[in-house]
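Engineer: sequence unavailable; structure follows:
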């Protein structure tokens, strides 16, 4: 494939463009391994890459897409050979290095995860960074003592990519899952994923100056942030943990020291981009095993788009209009 197609964003002074372009082999950035991309996925971060004020793209022009799954076609890294099926999720893709919205990609071998037994390339992108973030959230909570017998775990933004996968994973592990959403039409979807109780998101954004309220949650997976995180900090049980991975509800929140010094709350930052490759492989191994969300794969497995559909999909995810995962078929 000497010529291939990719979605490219460009910014110069006050102008911004986003279009599908035909690129050549020499247009690819430096890297050890060249891949034929089979699938990518749409994440909120990709949505931000699709607007000039998104502040996630470090240099232009850029091919967005923080996830990809594909097959090695050329490698100067002895760890990988032609025909190997691999995953790249997060790392620098779509931010400072051409990403997954392209039929071909060239990346560092250090970023590659061999496709674990138990996952197909397509399933890996149904999970993608969103699923990886959810799995990392679960693992970090477990590492800090959260277990199914401790009490209910709440998932905010539950119809989004991280939220949907977290609901399915936690339910599969035996947790009582409470899902928070602002979409009244999606309650049946969340129950099919395993949620036992559903709360309207407005119930989690009530303004209240009390630093501590009735303790409810043994743990929380929170890709929302903002006032929602303030509420979670004031209502999490003794020794509970909140795994924070996003800011769709805002980047700032209000709290005091009391949840930490009186209830021993753990606030766990989930950064999927800057962890070691060894830790990344451990999480992906669980995504192919006990954290593989079978309910999610059955419910949303057929949502597919093409490169030409991406501008609309990126706009939709920025507006919070996506349920579960959207796949890009390359």
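Structural biologist: That came in fine, so what should we check first? The model shown is predicted, which means the values in this text are computed figures rather than measured ones.
Engineer: rest of the way, CA atoms for contacts and neighbours
Structural biologist: Fine.
Engineer: ok, the closest residue to residue 270 other than its chain neighbours to residue 134 distance?
Structural biologist: Closest residue to residue 270 apart from its sequence neighbours, by C-alpha to C-alpha, 6 or more residues apart in numbering: residue 245 at 5.0 Å. Using C-alpha to C-alpha, to the nearest Å, we find residue 245 at a distance of 9 Å from residue 134.
Engineer: between the two, who's got more neighbours?
Structural biologist: Taking neighbours as other C-alpha atoms under 10 Å, residue 245 and residue 134 compare with residue 134 leading, 34 against 22.
Engineer: right, and the more buried one touches residue 163 too?
Structural biologist: Yes. Using C-alpha atoms under 8 Å, residue 134 is in contact with residue 163, at 7.2 Å.
Engineer: common neighbours of the two, please.
Structural biologist: residue 221 (C-alpha atoms under 8 Å, 6 or more residues apart in numbering).
Engineer: tell me who's in contact with the residue lying closest to residue 164 once chain neighbours are set aside.
Structural biologist: With C-alpha to C-alpha, 6+ apart as the criterion, residue 164 has its nearest non-adjacent residue at 5.2 Å, and that residue is residue 158. Remark: with contacts taken as C-alpha under 8 Å, 6+ apart, residue 158 is in contact with 164, 166-167, 179-181, 190.
Engineer: separation between residue 31 and residue 95?
Structural biologist: The value you get for residue 31 to residue 95, if C-alpha to C-alpha is used, is 15 Å.
Engineer: what about those two, which has more around it?
Structural biologist: Neighbours of residue 31 and residue 95, each counted by other C-alpha under 10 Å, are more numerous for residue 95; the result is 23 against 16.
Engineer: neighbours of the spatially closest residue to that one that is not a sequence neighbour, how many?
Structural biologist: Among residues not flanking residue 95 along the chain, residue 57 sits closest, at 4.5 Å (C-alpha to C-alpha, 6+ apart). Residues lying near residue 57 (other C-alpha under 10 Å) number 27.
Engineer: pretty sure residue 57 contacts residue 98?
Structural biologist: No. Using C-alpha under 8 Å, residue 57 is not in contact with residue 98; the gap is 10.3 Å.
Engineer: next up, the contacts around residue 195.
Structural biologist: With C-alpha under 8 Å, 6+ apart, residue 195 has these contacts: 167-168, 171, 176-179.
Engineer: SS state for it?
Structural biologist: When classified by DSSP: H, G, I helix; E, B strand; the rest coil, residue 195 comes out as coil.
Engineer: related to what we said a few turns ago, would you agree the residue nearest to residue 270 is in contact with residue 222?
Structural biologist: Yes. Counting by C-alpha under 8 Å, residue 222 is a contact partner of residue 245 at 6.2 Å.
Engineer: can you list residues touching both of the two?
Structural biologist: With C-alpha under 8 Å, 6+ apart, residue 245 and residue 222 have no common neighbours.
Engineer: comparison target, given below:
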């Protein structure tokens, strides 16, 4: 299919300005790889939105096709681990950042990036989960490795209506946790309760007028997706011996805090990266999702399918913080 064209969202630098638009491409426009995949879906993440703007901190060389995850069917491969026709999922490893990504009808990648879709998950479900779900479940794994086991533990999830936050709530509820507080700029209560939240609070309610070094111990474990000032306000409220995972920076990259929550309450702050996770860990996470995530709760997220031509509009909503749930680009 060397001369065949397909559509992709291409981000380019023109006269020192960043432009993004859907274009006809050929295999010559794709990064090198051993496996060709016909893309079925690619989920839109906040990181993908940043990839389309100047100084977004995601893409460093142009032109580039963004899209940090993709689900589809193998067209050609040199691998012995999977074959033509297999359904597969790809997340991380530079996809859509330094390697042409999922916002393309055809994706070409190295064999070692490919994970076979586990039984029990459809392509749409896998795309709904995507990088956001891998991040959410790895965050839960980290909390469980650092003390979370009591099903009655007080758990806070920030950025609750976003991709990572919404899947985290659905997974926590599926695992039997009974006390999940959802924190969101948008107080979308019905949606969050349907996912599994037992309490919903808005950012305005949560943020104190002044952040003190130590405050009332409100939460045992926290899954934070937004960072910044919100994170600064959470740390003084974590219970003795508790832990918090960090996986996002929608509220900013700066952190103002003191050592007191760490040295007087023994809390742990755990960084979570889903990009460079080895495939063995990703495969284990996908298996856990396939076996333990309540698919009815996943359907509550209500992933919206959109054509590739609407990406720019959706990206605008993501950057403005007015986007809820999961949006999938259906190829």
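Structural biologist: Yep, that arrived. Quick caveat: nothing in here was measured; it's all calculated off a predicted structure.
Engineer: now what about the TM-score between them?
Structural biologist: The TM-score (TM-score structural alignment, normalised by the length of the first structure) is 0.96; 328 aligned residues with a C-alpha RMSD of 1.4 Å.
Engineer: neighbours of the counterpart of residue 207 of the second structure in the first structure, just the number please.
Structural biologist: Counting by TM-score structural alignment, residue 207 of the second structure lines up with residue 205 in the first structure. Residue 205 of the first structure has 16 neighbours, counted by other C-alpha under 10 Å.
Engineer: surely residue 205 of the first structure is in contact with residue 231?
Structural biologist: Yes. Contact criterion C-alpha under 8 Å: residue 205 of the first structure and residue 231 qualify, at 6.6 Å.
Engineer: in the stretch 151-300 of the first structure, which spans are strands?
Structural biologist: For the stretch 151-300 of the first structure, the strands defined by DSSP state E, counting those that start in this stretch occupy 153-155, 177-181, 197-200, 217-222, 236-244, 266-269.
Engineer: now render those as a markdown table, adding distance to residue 49 of the first structure and mean neighbour count.
Structural biologist: Shown next, in a markdown table, are those (distance: least, C-alpha to C-alpha, whole Å; neighbours: other C-alpha atoms under 10 Å):
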| stretch | distance to residue 49 of the first structure | mean neighbour count |
| --- | --- | --- |
| strand 153-155 | 26 | 29 |
| strand 177-181 | 25 | 26 |
| strand 197-200 | 29 | 17 |
| strand 217-222 | 22 | 29 |
| strand 236-244 | 21 | 24 |
| strand 266-269 | 22 | 17 |
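Engineer: for residue 300 of the second structure, see how far away the aligned residue in the second structure for residue 189 of the first structure is.
Structural biologist: Counting by TM-score structural alignment, residue 189 of the first structure lines up with residue 191 in the second structure. In this view, residue 191 of the second structure and residue 300 of the second structure are 7 Å apart by C-alpha to C-alpha.
Engineer: still on that earlier bit, which of the contacts of residue 195 of the first structure lies closest to residue 304 of the first structure?
Structural biologist: Nearest to residue 304 of the first structure among the contacts of residue 195 of the first structure: residue 168, at 20.3 Å, using C-alpha to C-alpha.
Engineer: residues in contact with the closest residue to that closest one other than its chain neighbours?
Structural biologist: Leaving aside its sequence neighbours, residue 168 of the first structure sits nearest to residue 193 (C-alpha to C-alpha, 6+ apart; 5.0 Å). Residues in contact with residue 193 of the first structure (C-alpha under 8 Å, 6+ apart) are 164, 167-168, 171, 295-296, 299.
Engineer: what about residue 259 of the second structure, how many residues nearby?
Structural biologist: Residue 259 of the second structure has 12 nearby residues by other C-alpha under 10 Å.
Engineer: dump the contacts of residue 195 of the first structure into CSV; add distance to residue 4 of the first structure as well.
Structural biologist: Shown next, in CSV, are those (distance: C-alpha to C-alpha, whole Å):
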residue, distance to residue 4 of the first structure
167, 37
168, 36
171, 41
176, 47
177, 44
178, 45
179, 42
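Engineer: so which of those would you say is closest to residue 124 of the first structure?
Structural biologist: Once C-alpha to C-alpha is applied, the member of the contacts of residue 195 of the first structure that ends up nearest residue 124 of the first structure is residue 168, at 15.4 Å.
Engineer: list the residues that contact the counterpart of the closest one in the second structure.
Structural biologist: Using TM-score structural alignment as the criterion, residue 168 of the first structure maps onto residue 170 of the second structure. Residues in contact with residue 170 of the second structure (C-alpha under 8 Å, 6+ apart) are 195-196, 293-294, 297-298.
Engineer: do residue 308 of the first structure as well
Structural biologist: Residue 308 of the first structure touches residue 20, counting by C-alpha under 8 Å, 6+ apart.
Engineer: rerun at 6 Å
Structural biologist: Contact partners of residue 308 of the first structure, counting by C-alpha atoms under 6 Å, 6 or more residues apart in numbering, are absent.
Engineer: you'd agree it is in a strand?
Structural biologist: No. Looking at residue 308 of the first structure with three-state DSSP, it is helix, so not inside a strand.
Engineer: counterpart of residue 25 of the first structure in the second structure?
Structural biologist: Match for residue 25 of the first structure (TM-score structural alignment): residue 27.
Engineer: map residue 90 of the second structure onto the first structure.
Structural biologist: Per TM-score structural alignment, residue 90 of the second structure is aligned with residue 88.
Engineer: surely its match forms part of a strand?
Structural biologist: Yes. Under three-state DSSP, residue 88 of the first structure sits within a strand.
Engineer: how much space between it and residue 172 of the first structure?
Structural biologist: 25 Å.
Engineer: who's more crowded, those two?
Structural biologist: residue 88 (28 against 19).
Engineer: give the contact list for the nearest residue to residue 186 of the second structure once chain neighbours are set aside.
Structural biologist: In this structure, residue 186 of the second structure finds its nearest non-sequential neighbour in residue 202, 6.6 Å apart by C-alpha to C-alpha, 6+ apart. Residue 202 of the second structure is in contact with 183-185, 187, counting by C-alpha under 6 Å, 6+ apart.
Engineer: next, find the distance separating the equivalent of residue 39 of the second structure over in the first structure from residue 133 of the first structure.
Structural biologist: Counting by TM-score structural alignment, residue 39 of the second structure corresponds to residue 37 in the first structure. As judged by C-alpha to C-alpha, residue 37 of the first structure and residue 133 of the first structure stand 22 Å apart.
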